[in-house]
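> Below are the sequence and a predicted model for it; my questions follow.
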Amino acid sequence: MSATAFPISPLLPEIVRSLDAHSRLVLEAPPGAGKTTQVPLALLDAPWLAGRRIVMLEPRRVAARSAAMFMARQLGGEVGDSVGYRIRFETRVSARTRIEVVTEGILTRMLQDDPMLEGIGALLFDEFHERHLAGDLGLALALDVQSGLREDLRIVAMSATLDGERLAQCLDAPRLSSQGRSFPVAIEHFPARRDEALLPQVRRAVEHALARHPGDVLVFLPGRREISQLEAALAQAGSGAQATGVEVLALHGDLPVEQQARVLQPAADGRRRVVLATNVAESSVTLPGVRVVVDSGLAREPRYDPNSGFSRLDAVAISQASADQRAGRAGRVAEGFAYRLWPASQRLEPQRRPEIMQVELAGLALELAAWGDADLRFVDPPPSGAMAAARELLQRLDALDAQARITPHGRRMLALGTHPRLAAMLLAARDDGERALACDLAALVEARDPLRARSDGWRERWLALAAFRSGRAGGDAHRGTLATVDAAAKQWRRRAGAKAPPRADLPAHALGDLLAHAFPDRIGRVHARDPQRYQLGNGRMARLADDSTLRGEPWIVASELRLEAKDSLLLRGAAVDEARLREDFATHFVERDEVRWDAGRRALVGERVRRFDGIVLDARPAGRVDPVLAAQALSDAVAALGLDALPWSEGLRQWRARVQSLRAWLPELGLPDLSDETLLATRDDWLRPLFAGATRLDALSAEAFGEALRARLDWALRQRVEQLAPARIAVPSGQERRIEYALGADGAPQAPVLAVKLQELFGLAETPRIADGRMPLTLHLLSPAGRPLQVTQDLRGFWERTYPEVRREMKGRYPRHPWPEDPWNATATHRAKPRGT
């Protein structure tokens, strides 16, 4: 295809001109427009590039290879000459390479290893709408490099379906759009039969499409397993595909290069084809001859799995944008047809959610620590809670120090390019044999379960892998999965420098001894009275299934847990040797005096405790309680019991409500936060010193507690509180009456209340206000007996409209109290009339 045949071609000169004038650009173009292959070629001769390289980020390996091969052919060369690519475990570049297509992890390593990006003039982020975590991180790092080191660096974010306006505003970049070229596509929802599973429904839809429509059929499925199952079903005698001689091909990221290239080229013999693809075919590659799309509506995307501590690929419903892209694949060469296998009534999310909002972030936190700056310009900032959890894990793995700075060990972990848990395990190996075993474990943890029958032990899975290597894998394992695991283990051995697979005669604890370094927070010791329960290093409890292969082991490591309210259920784990544990985790075994709060006795208990992290190995009475530990234990007891355990007076509660109310009404005052959450979070600063020398909570006096709380405001701010939110206010009767302050359940201030007898306000026209006139008081106007007659914030309106009715009703009931016809000019009083008047 010539360059002029692409829909993007008319826009290429404007793209070049824009990057001449601006260092950033957002480019929107639909699938098939040619942006992936034509934009890099159009920029090769730009004056600002000055002979330097263009690096294009491509999220998927299939697309990276395909784009590099296509551009190389257009330039009349081979891959590795002017155009090359780098993906995980595979590199085809040379000193002559001007355009380098890389996958996401590769770009991050390039930026970390050389922030100056020597010899690189432009970074292109293709398919940015997929919003992979690595792509978001790569863009944030690139923007940081551009703003601080390389103002001449060009950054282009390219997308098929994206909120381009929002991204352009975020990047402060121009935005260009190409309309592309496509033919109409008719869309029909293909209903499932009663209780029909997905694959039979897909098979029926494919056979229906082959019978009703011309051209090739593209089928979107969640992943490799579904592709293999449908491929087998379509190959059966009697199926529509088999009977008509249609060629069935798979397309996913793990295929060999030759098979991928075969799918991306037209059939040599002109036969019709059915292509079974993951969402790699959504926008990243072009498939010739497709006239029909069958869309399962599912894709495998990363989601955080709290059971394992990793992000896992889960089959989830696609977004509406993805559904539109998939359907559009049928309209590239002529009018097409799309069958959707979900009900027409089902509503999809408009856009794909960014991975950064829904995956585990330990890898991101480690990358940012290595970069030295976490305050980067992300399109969507990482959630603070997920980042805090990620940093806590990295500190457990010794990747970060107490100040959250990366350690030398953390840098070695980062260089391995895998999840920090697995990196820690790979680095823990002592010799070549353990390195090989760690490589096996890394491959097993990242793969699907190879066992058909349920088992909670890693040893059974590794033994199945060892049997596969010896040619004797049994029927209780998936041979295809074991082959994938074996191939991944070979790649890991190449990277880790292990020469051969591990020996088959491993000690029983060998796997657990390594896995403990990946899951130090999930090392467990058997409960003294229940062999099915284990106390874990993170303080939680775990239980074994009744048929567990780990029953009776003194120490285990749990790599997967089903988190439950009480004891978590161990799904997968391994036995650990205590002697090895004491060697590798010597600093985690400690003996010290501890003081804890005994809720039953409501007193402190001092003990001499031996523990491994959160696991108590032994405890005995310690005698005298250390005063420093006692103060900390009492402070922690308040955190567990709540602030109500402290000696609050009503006056102190009112004072805190006044401060919190003024914080909301007059934020410019800069009053400190006295909410429960903040007081508990800062208790070591203000509360713990109050417990010096104490061993019981009731040793704290109300006076000392009140003064400590008030001391959080300096003298000037205390005076402002008294002026702006007074505890009492003078009323026309000459008396001072109390103002009631209150906070809602959410901590928000309620309207302040002044309860006062109606006669005390004669002559007052306007509702009293506080907080520099910003807050009217809510008046509870009381009868002489102290019962509410009216609640209002509009005193003038009460006198004008409501008082005459109140007067008529109350005058006879309370004759000894004044009920003048003209309350505006009557004398306010808090007394009754003398008897006989």
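Structure received.
> can we go C-alpha only for contacts and neighbour counts from here?
Will do.
> Could you tell me how many residues sit around E247?
By other CA atoms under 10 Å, 16 other residues sit near E247.
> mind checking how far the nearest residue to it once chain neighbours are set aside is from R262?
Spatial nearest neighbour of E247, chain neighbours left out: R273 (4.7 Å); criterion: CA to CA, 6 or more residues apart in numbering. According to CA to CA, to the nearest Å, R273 and R262 sit 12 Å apart.
> one more structure, for comparison:
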Amino acid sequence: MLPIDEFLPQIERHLATQSNLVLQAEPGAGKSTALPLSLLNAAWLKGKKILMLEPRRIAAKSIAHYLSRQLGEPVGQRVGYQIKNERKIGKETVLEIVTEGILTRRLQSDPEISEIGLILFDEFHERSMHGDLSLMLALEIQQSIREDLKLLVMSATIDTGMMSKYMDGAAVIECPGRAYPIEMEYRPASRESIVARVMAALRSVLGSSESGRYPHGDTLVFLPGQGEIKRCLKEAKENLGADGDILFLPLYGGLSLAQQEQALVPDPSGKRRVVFTTNIAETSLTIAGVTCVIDSGLEKLLIYDPVSVMTRLETTHISKASAEQRKGRAGRTQAGRCIRLWDEAKQRSLRDYQGEEVLSADPSSLVLELCMWGAGNYEDINWLTPPPEAHYRSAQNSLIALGLIDSKNKATELGIKASSIGLPPRLAALLLKAEGNVETQIAGDLAALLSERDIFIPNNGSDIVARLLALQLYRNDRSAALKEYPLHRFAVEQLKTNALSLKRILKRSIPIYDVSLEQMQTVVGKLLLFAFPDRLGKSRGSGNGRYQLANGRGVFLFDDDPLYGSEWLVIADCDAQKKEGRIYSAAAIEFDLALENLENQLVEKELVEFDPKKQKITGRRVTEYGAIQIKSVAMTEIPPEKFQQCLLQVFELRGLEILNWTPRCEEWLGRCQWLGQHLKSFPELSKTNLLNTLEDWLLPYLANINSIAELKKINVFELLLGTLSWEDQQTLSTQAPIEYQTPSGKNVAIVYDSQQGPTVSVQLQEMFGEIESPKIAGGQIALRFELLSPARRPIQTTSDLGNFWKTSYFEVAKDMRGRYPKHRWPEQPLLEKPGKSIKRR
């Protein structure tokens, strides 16, 4: 008996009277198996069918086979499934298990879904973008035209409160799972590679089970991605499986379904298995015989960059919910063991739930589907979790450029066709824009090639044309193709199947043509431009493998790549790393062909800019495609308005110092700033203010200037004076004077120090007879005097001369007489004649 069994009557009663339900059932409860079977003959269905959404193809197929065996029937009788390129559904089928793309197409093409009474959303915690979309569409159908439609969302780990609220207050039923005790072990992270740490854990697992301490079962190893799986497989086969008693298997989405299925069933000869997997094995899939889980705690996510409209792959830590799902795999059939390659402190810091795909992935397909649904306005959509608005707008712009939607967020005729193909929008556009039989044949092969994993084994270059030629030879002579090209046999067979499927979708009966290398290169470059117009790349220089893309990003090729040295490329796949991304698949294209296909999108403009080497402003007429400069011709004459506009930009970058900015200018501006701070009637002036008003006081005098050398010949000081009225100039002269005249008649510069205020540095004897400190700025501020010794060193600083003569002068004079006996230090300084400090003979 499964834990879900005692909850089945409650679930049936609720669905009989209510429209929506959220079921939280822990791993092993039987929600994906026992529950669907129990609902097949529910009276409230009134003879209608059940649609069950499974996010992963292998899970959909596996569950369909399992349920059919439970009924003693072949798949396709009462229980069927439909996944990409595979359909097992018959006239008697009442439970259809489908993947996300299939369900979306079903809802789009037949919004009434009159044959369907219940939609089950399994493993909804995965929060895939199209899973969210399908639930959104189903709720809208339910609320508008199908009040009788039932919706049941199921998951082991999900925020049930959020789901209940989104589904109009749906009830929540919680069901425990069936799990045996699992012994936990945490291993703190180290500087060793993830492969080395996995191998160390695996050695301990295999050794301890041989000793009898732990059950003698299979081991499931969770790794972030395909690369880590392949490295672990190689290491394990070389160092742990020499005697052949252990079977090491991979399990990830890029494998064929047949290869994936091999990892799900026990070995017929009874060998122990170690399955290296991604998060594909986290839920839904039951891998028989597993008693131990080794968890790296990592997963790989595609992160969308809305600026470049590209994605990059990032390795990140899993959530607590995912960790629990993975752990549960070890205790499905008996007591087990789970080794986590992180410590308990890290476990506490993990986020609670898995991140929603819609927050990080490319939303182009989602946007196209919403525009098809008539709900393309971001603000009006009933989001479960909204994507970042910048991502959504970026995807809209990309779809408009592809011709799939219009500026009013309506799907075009091309967009409607593209949506029905089941390919990403770019590849659908490529396929639909092909003309003639040869182009269409190549387009089908190309779209199929780019939608699945690489048919070449790793590190064999990025050339798409080479792969299509390999496929062509494989069709004609399989053994010759396998000898000549580094082909993955399973991958190329899958490619053939997918290409044939696309032909059927297009309803085109096209004979297979043998295409020459030259023709293939021409057509592939053209077709790729249909799909990736923003990824046309121009070499940054001969022989360096670095390219400037039209979208503004930089990418590179390794120097052993067959395409290295090509001047122009169209890039189908690359990563969007922060500096420069690596090119994974591309094709060379002739410049003239690229120009022919992009002619209507070229932009011509006059570019006027400052040349720091020549120290002058230069002009060019340029032709651009996005961030790529196609053509550049020097301008013989620069229009005055463009020249002055460029000058303004130069001033913004270089400041006023690029002018003939003399110390006199600096001193004048300092006086103005100081006076403006203390005299409200005086205008406020600063470098910022002057830069903001260049068009008023400077640009009218620069009409015939075209170099920095000529600019520096201008008498800037005279132009600065012109910024003040005659009255303000007089005020500046009297209230913030340049100099102070001592009682002896000597003129001494006033330094307008921003911290200390206006200061005069003068020999003490020059000030004899000055009764008090003079005041400026309308009598508000007293001058500050720095009184100097005969050696021109400061001996006293004061802004109150009157008090100085009465008090501290006498202490200063007493000290100075001893040090400078030949100089004047009188007892009555105010009666003394000002002038030189030395005594007269």
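Sure thing, it's come through. Remember, it's a predicted structure, so these values are computed and weren't measured experimentally.
> In this structure the residue nearest to E247 of structure 1 contacts D216, no?
Yes. If you go by CA atoms under 8 Å, R273 of structure 1 and D216 touch, sitting 4.9 Å apart.
> Find residues that contact each of these two.
Both R273 of structure 1 and D216 lack any common contacting residue under the criterion CA atoms under 8 Å, 6 or more residues apart in numbering.
> buried ones in stretch 597-617 of structure 1?
597, 603-607, 609-616 (16 or more other CA atoms under 10 Å).
> what do you get for stretch 560-578 of structure 1?
In stretch 560-578 of structure 1, counting by 16+ other CA under 10 Å, buried: 560-563, 567-577.
> just stretch 466-480 of structure 1 next, same as before
A466, F468, A473, A477, H478, R479.
> Neighbour count: R273 and R262 of structure 1, which is higher?
Neighbour count, other CA under 10 Å: between R273 of structure 1 and R262, R273 has more, with 22 against 13.
> which residues does the more buried one contact?
Residues counted as contacts of R273 of structure 1 (CA under 8 Å, 6+ apart) are G215, D216, V217, V246, E247, V248, L249, A267.
> ok, of these, which come out buried?
Taking 16+ other CA under 10 Å as the criterion, what is buried in these is G215, D216, V217, V246, E247, V248, L249.
> On the three-state scheme, the last one is what?
Meaning L249 of structure 1. Three-state assignment for L249 of structure 1 (DSSP: H, G, I helix; E, B strand; the rest coil): strand.
> which ones are touching it?
L249 of structure 1 makes contact with E231, V263, R273, V274, V275, L276 under the criterion CA under 8 Å, 6+ apart.
> how close does the third one get to R194 of structure 1?
From R273 of structure 1 across to R194 of structure 1, the span is 29 Å (CA to CA).
> again with the fourth one
Summarising the geometry, the distance separating V274 of structure 1 from R194 of structure 1, computed by CA to CA, is 26 Å.
> higher neighbour count, these two?
Neighbour tally, V274 of structure 1 and R194, criterion other CA under 10 Å: the higher count belongs to V274, 25 against 6.
> The more buried one is in contact with F220, isn't it?
No. Using CA under 8 Å, V274 of structure 1 makes no contact with F220, being 10.7 Å away.
> Just the buried residues of stretch 560-578 of structure 1: which are in strands?
E560, L561, R562, S568, L569, L570, L571, R572, G573, A574, A575 (DSSP state E).
> Could you dump these into TSV and include distance to R203 of structure 1?
Shown next, in TSV, are those (distance: CA to CA, whole Å):
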residue	distance to R203 of structure 1
E560	35
L561	36
R562	35
S568	40
L569	38
L570	37
L571	34
R572	35
G573	38
A574	41
A575	45
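> hey, which helix is longest across structure 1?
Longest helix in structure 1, counting residues (DSSP state H): helix 479-496.
> For the next helix or strand after that helix, name the packing helices and strands.
Next along the chain after helix 479-496 of structure 1, taking DSSP states H and E as the criterion, comes helix 510-518. Packed against helix 510-518 of structure 1 by the contact rule (3 or more CA pairs under 8 Å, 6 or more residues apart in numbering; DSSP states H and E) you find helix 420-428, helix 432-446, strand 555-562, strand 568-575.
> contact partners of the last one?
This means strand 568-575 of structure 1. Here strand 568-575 of structure 1 has contacts from 455-459, 508-509, 511-513, 515, 540-545, 550, 553-563, using CA under 8 Å, 6+ apart.
> same deal with the first one?
The list of residues contacting helix 420-428 of structure 1 from outside it, by CA under 8 Å, 6+ apart, reads 362-363, 366, 394, 397, 412-414, 416-417, 435, 438-439, 442, 496, 514-519.
> Filter the residues you listed down to the buried ones, PyMOL style.
In PyMOL, selecting the buried portion of the contacts of helix 420-428 of structure 1, with burial taken from 16+ other CA under 10 Å, looks like this:
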select buried, resi 362+363+366+394+397+413+414+416+417+435+438+439+442+496+514+515+516+517+518+519
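> what does E100 of structure 2 align to in structure 1?
Alignment note (TM-score structural alignment): E100 of structure 2 maps to E104 of structure 1.
> make that A25 of structure 2, sorry
The alignment partner of A25 of structure 2 in structure 1, by TM-score structural alignment, is A29.
> Tell me who's in contact with that match.
Contacts of A29 of structure 1 (CA under 8 Å, 6+ apart): I8, K35, M158, S159, A160, T161, S177, S178, Q179, G180.
> Weed out the non-buried ones from those residues.
Among those, the ones that count as buried by 16+ other CA under 10 Å are I8, K35, M158, S159, A160, T161, S177, S178, G180.
> What's the separation between the second one and R181 of structure 1?
I take that to be K35 of structure 1. Using CA to CA, we find K35 of structure 1 at a distance of 12 Å from R181 of structure 1.
> try the fifth one
From A160 of structure 1 across to R181 of structure 1, the span is 13 Å (CA to CA).
> element containing A168 of structure 1, please.
helix 164-171.
> and the next element down the chain from that helix?
Immediately after helix 164-171 of structure 1, counting by DSSP H and E, sits strand 175-177.
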